[in-house]
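K.L.:
Provided below for reference: sequence and predicted model.
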Amino acid sequence: MLYIIGLGLADEKDISAKGLEVVRRADRVYLEAYTAVLLVEQSVLEAYYGRPVILADREMVESKSDEILAGADEKDVAFLVVGDPFSATTHTDLALRCRQNDPPISIRTFPNASILTAVGATGLSLYNFGQTVSMVFFTETWKPASFYDRIAENASLGLHTLVLLDIKVKEPNLQAMARGKIIYEPPRFMTVAQCASQMLEIDEERKQGICGKDSLAVGVARLGSDNQEIVAGTIEELTNADLGNPLHSLVLCGKKMHEMEWEYVRGFAIDQTKFDSIWKRDYAGHN
């Protein structure tokens, strides 16, 4: 059987008791390590679980899944996922391969906290969120703006938008690849400030004011950990926000932000007076 086990968001102790039981008896244990990362090293997990963990990078999961699934029709294989098992489509694809295997491989999943639910710590109601979007690192020649259209659709309904920020783990250096060498770039994690700057850049091009300088937003970092950070303000203010170490996410507030949501979020504001003024001018009364 393949067990897809959610690890939660912070450290080795966020795994469920049921999930931990499976990990300690499974024939092999894999850790998916590219759609998200825990806030502790692999060695910490291994010490807590009392057994070795095989790191499953993008290449292994997407191109060599047969190695992960080998023998899983007869033995127990644990596949560990940061957050919740099905927060990323990669894991749905792995489950489909189990169904299509000959013979089929049984699957069991253990859910856990993910950013999709933990973002409720901002005080913004999960019922008032629209489509989740992703923000990738811009380059000088590549600045994809499809996220803006999804945000615009959410904004038309007055809904909040959760923006998931890009991470680069074990990314090959393209110049080295062109010379026939495999060299990996150092890990990179997008910050709230970088995301806010890129949002402003596209908004200035589109001139729709969907995520303009005075749009209210909330930046979060390391949700679920002992040192989580939540900061609220305008998009412009968040371009200078320092929330420390990864992982970061950003929420663009919808115009239907309820008074109770405002009351809670304002407690995280960089400039509470400014935050209140913009909310009363642009957001209050849109429910």
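P.N.:
Looks like it arrived, so ask away. None of these values were measured; they are calculated from a predicted model. Numbers count the residues shown, from 1 in each chain.
K.L.:
going forward, measure contacts between C-alpha atoms and count neighbours the same way
P.N.:
Will do.
K.L.:
got the contact list for residue 41?
P.N.:
For residue 41, the set of contacting residues under the criterion of CA atoms under 8 Å, 6 or more residues apart in numbering is empty.
K.L.:
if you could redo that for residue 197, that was the one I meant.
P.N.:
Counting by CA under 8 Å, 6+ apart, residue 197 makes contact with 235, 236, 239.
K.L.:
I'd assumed it was in a helix, is it?
P.N.:
Yes - membership of residue 197 in a helix is supported by DSSP: H, G, I helix; E, B strand; the rest coil.
K.L.:
save the contacts of residue 197 as CSV, and put in secondary structure and neighbour count too.
P.N.:
Converted to CSV, those look like this (DSSP: H, G, I helix; E, B strand; the rest coil; neighbours: other CA atoms under 10 Å):
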residue, secondary structure, neighbour count
235, helix, 27
236, helix, 20
239, coil, 20
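K.L.:
could you export those as TSV, including distance to residue 163?
P.N.:
Shown next, in TSV, are these (distance: CA to CA, whole Å):
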residue	distance to residue 163
235	13
236	16
239	15
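K.L.:
where along the stretch 51-200 of the chain do the strands fall?
P.N.:
In chain order, the stretch 51-200 of the chain shows strands spanning 54-56, 77-81, 107-110, 133-135, 161-165, 167-168, 188-189, with DSSP state E, counting those that start in this stretch as the criterion.
K.L.:
how near is the residue positioned nearest the centre of the chain to residue 189?
P.N.:
Central residue check for the chain by CA atoms, centre = their mean: the C-alpha nearest the mean position is that of residue 164, 4.8 Å away. According to CA to CA, to the nearest Å, residue 164 stands 11 Å off from residue 189.
K.L.:
residue contacts, residue 154?
P.N.:
Residues 129, 130, 131, 160, 161, 254 are the ones in contact with residue 154 under the rule CA under 8 Å, 6+ apart.
K.L.:
comparison target below:
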Amino acid sequence: MSLYFIGLGLYDEKDMSVRALEVAKSCDILFVEFYTQKMNLNIKNLERTTGKKIKILTRKDVEENSEILLEPAKTKKVGFLIGGDPFCATTHTSLRQEAIKRKIKTYVIHGSSIFSAIGETGLHLYKFGSVVTIPFRDKFGNKLPLSVYEKIKENIDRGLHTLILLDIDAEKNKYMNAKEGIETLLDMEKRKKQKIITEDSKIIFFTRAGSTNSTIFYDKIKNIAKRDLGEPPMIIIIPGDLHFTEKEYLEVFRE
């Protein structure tokens, strides 16, 4: 029958759009994943909001056992709840592709995501370059993710801002914090020695976007490293060439 990809929005169940909530309530079966984005919600609150029982899926369920979603979608209206916007995480594109191949109708209900929320930092969206993610080192035998460094350098050379996502491992309840992110950036600089990320470099931390206690920090790395930025989720932005309006806005958040 149909498979709906439903964006939950940025922070909690209250970020669902009216359309997202209406569609979720009308579905015969609801699934949700929490592995692509940390959200401040639990399954009970989400079930209370939608009025439905919801099954939590792991990354392995979705990527290796997609039949759990596709089989019931042949005859029922199935909803797949996803943090942020459904296709900001490319892991879900293959699922939709497979559904279409099987003649299952698919629909997308978009939600707010970090990619729209970064406008809150005052940076011009058209001046962002490639997005990168700092992964947990233990995923790669404690090796430094030097490809991340190269992408940041490419952006800086072009005068573009770099949005840096920090890794999560929801199944292990691991969420990279500010300290880990900064240490990895500085360790990459020590290895590459191209002086694009130093303790005197100014960076932006945007924490808990979408919540009532979201915060923007703008300062030199050495100063931010000394501060307690609170709990994840958070992202880092390394600014490129700043327009005067961007500079003026960011100065409001510099202490």
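P.N.:
Great, that's in hand. A quick note: this is a predicted structure, and the numbers were derived from the prediction, not measured.
K.L.:
how alike are these chains, TM-score-wise?
P.N.:
The TM-score (TM-score structural alignment, normalised by the length of the second structure) is 0.95; 252 aligned residues with a CA RMSD of 1.3 Å.
K.L.:
of the strands of the stretch 51-200 of the first structure, which stretch is the most buried?
P.N.:
Among the strands of the stretch 51-200 of the first structure, the stretch with the highest mean neighbour count (mean count of other CA atoms under 10 Å) is strand 77-81, at a mean of 27.
K.L.:
start and end residues in the second structure for it, please.
P.N.:
When strand 77-81 of the first structure is aligned against the second structure using TM-score structural alignment, it corresponds to residues 78-82.
K.L.:
for the matching stretch, give me the average deviation versus the first structure.
P.N.:
Taking mean CA distance after the TM-score superposition for the first structure, the mean distance separating stretch 78-82 of the second structure from the aligned residues in the first structure is 0.6 Å.
K.L.:
how far off centre is that stretch?
P.N.:
In this view, stretch 78-82 of the second structure has its centroid 17 Å away from the chain centroid, taken as CA atoms, centre = their mean, to the nearest Å.
K.L.:
quick one: the helices in the stretch 51-200 of the second structure?
P.N.:
Using DSSP state H, counting those that start in this stretch, the helices found in the stretch 51-200 of the second structure span residues 59-64, 67-73, 93-101, 114-117, 146-157, 178-192.
K.L.:
of those, which is nearest residue 137 of the second structure?
P.N.:
In this view, these are compared for proximity to residue 137 of the second structure by CA to CA, and helix 178-192 is the closest at 8.7 Å.
K.L.:
now that closest one: buried residues?
P.N.:
With burial defined by 16 or more other CA atoms under 10 Å, the residues of helix 178-192 of the second structure counted as buried are 178, 181, 182, 184, 185, 186, 187, 188, 189.
K.L.:
surely the fourth one and residue 144 touch.
P.N.:
If I follow you right, that is residue 184 of the second structure. Yes - between residue 184 of the second structure and residue 144 there is a contact under CA atoms under 8 Å: 7.3 Å.
K.L.:
tally of neighbours for the aligned partner of residue 251 of the second structure in the first structure?
P.N.:
Matched to the first structure by TM-score structural alignment, residue 251 of the second structure sits across from residue 266. One way to gauge burial is a neighbour count; for residue 266 of the first structure, by other CA atoms under 10 Å, it gives 22.
K.L.:
gap between the residue located most distally from the centre of the second structure and residue 175 of the second structure?
P.N.:
For the second structure, the residue at maximal distance from the C-alpha centroid (CA atoms, centre = their mean) is residue 75, at 32.1 Å. With distances taken as CA to CA, residue 75 of the second structure is found 37 Å from residue 175 of the second structure.
K.L.:
same question for residue 45 of the second structure.
P.N.:
22 Å.
K.L.:
ditto for residue 106 of the second structure
P.N.:
Residue 106 of the second structure sits at a distance of 31 Å from residue 175 of the second structure (criterion: CA to CA).
K.L.:
residue 35 of the second structure now?
P.N.:
Note on residue 35 of the second structure: its distance to residue 175 of the second structure, by CA to CA, is 11 Å.
K.L.:
any residues in contact with both of the two?
P.N.:
In contact with both residue 35 of the second structure and residue 175: 168, 169, using CA under 8 Å, 6+ apart.
K.L.:
now do the contacts for the aligned residue in the first structure for residue 201 of the second structure.
P.N.:
For residue 201 of the second structure, the aligned position in the first structure is residue 215, judged by TM-score structural alignment. Taking CA under 8 Å, 6+ apart as the definition of contact, the neighbours of residue 215 of the first structure are 234, 235, 252, 253.
K.L.:
which of those show up in the second structure as well?
P.N.:
Under the criterion both residues aligned by TM-score structural alignment, their matches' CA atoms under 8 Å, the contacts of residue 215 of the first structure that remain in contact after alignment to the second structure are 234, 235.
K.L.:
just confirm residue 254 of the second structure contacts residue 218, I think it does.
P.N.:
Yes - with the criterion set as CA under 8 Å, residue 254 of the second structure and residue 218 qualify as a contacting pair; they are 4.9 Å apart.
K.L.:
neighbour count: those two, which is higher?
P.N.:
Set side by side, residue 254 of the second structure and residue 218 give different neighbour counts by other CA under 10 Å, the larger being at residue 218 (20 against 13).
K.L.:
for the more buried one, what is the enclosing helix or strand?
P.N.:
In this structure, residue 218 of the second structure is located in strand 215-220 according to DSSP states H and E.
K.L.:
in the first structure, what stretch matches that strand?
P.N.:
Across the first structure, the stretch matching strand 215-220 of the second structure (TM-score structural alignment) is residues 229-234.
K.L.:
ok, stretch 112-129 of the second structure next?
P.N.:
Counting by TM-score structural alignment, stretch 112-129 of the second structure corresponds to residues 113-130.
K.L.:
endpoints of the matching stretch, how far apart?
P.N.:
Where stretch 113-130 of the first structure begins and where it ends lie 19 Å apart, using CA to CA.
K.L.:
okay, buried residues for it please.
P.N.:
For stretch 113-130 of the first structure, by 16+ other CA under 10 Å, it's 113-115, 119, 121-126, 128-130.
K.L.:
then stretch 34-43 of the second structure?
P.N.:
For stretch 34-43 of the second structure, the buried set under the neighbour-count rule, 16+ other CA under 10 Å, comprises 34, 35, 36, 37, 38, 39.
K.L.:
quick check: of the residues you listed, which lies closest to residue 61 of the second structure?
P.N.:
Nearest to residue 61 of the second structure among the buried residues of stretch 34-43 of the second structure: residue 35, at 11.0 Å, using CA to CA.
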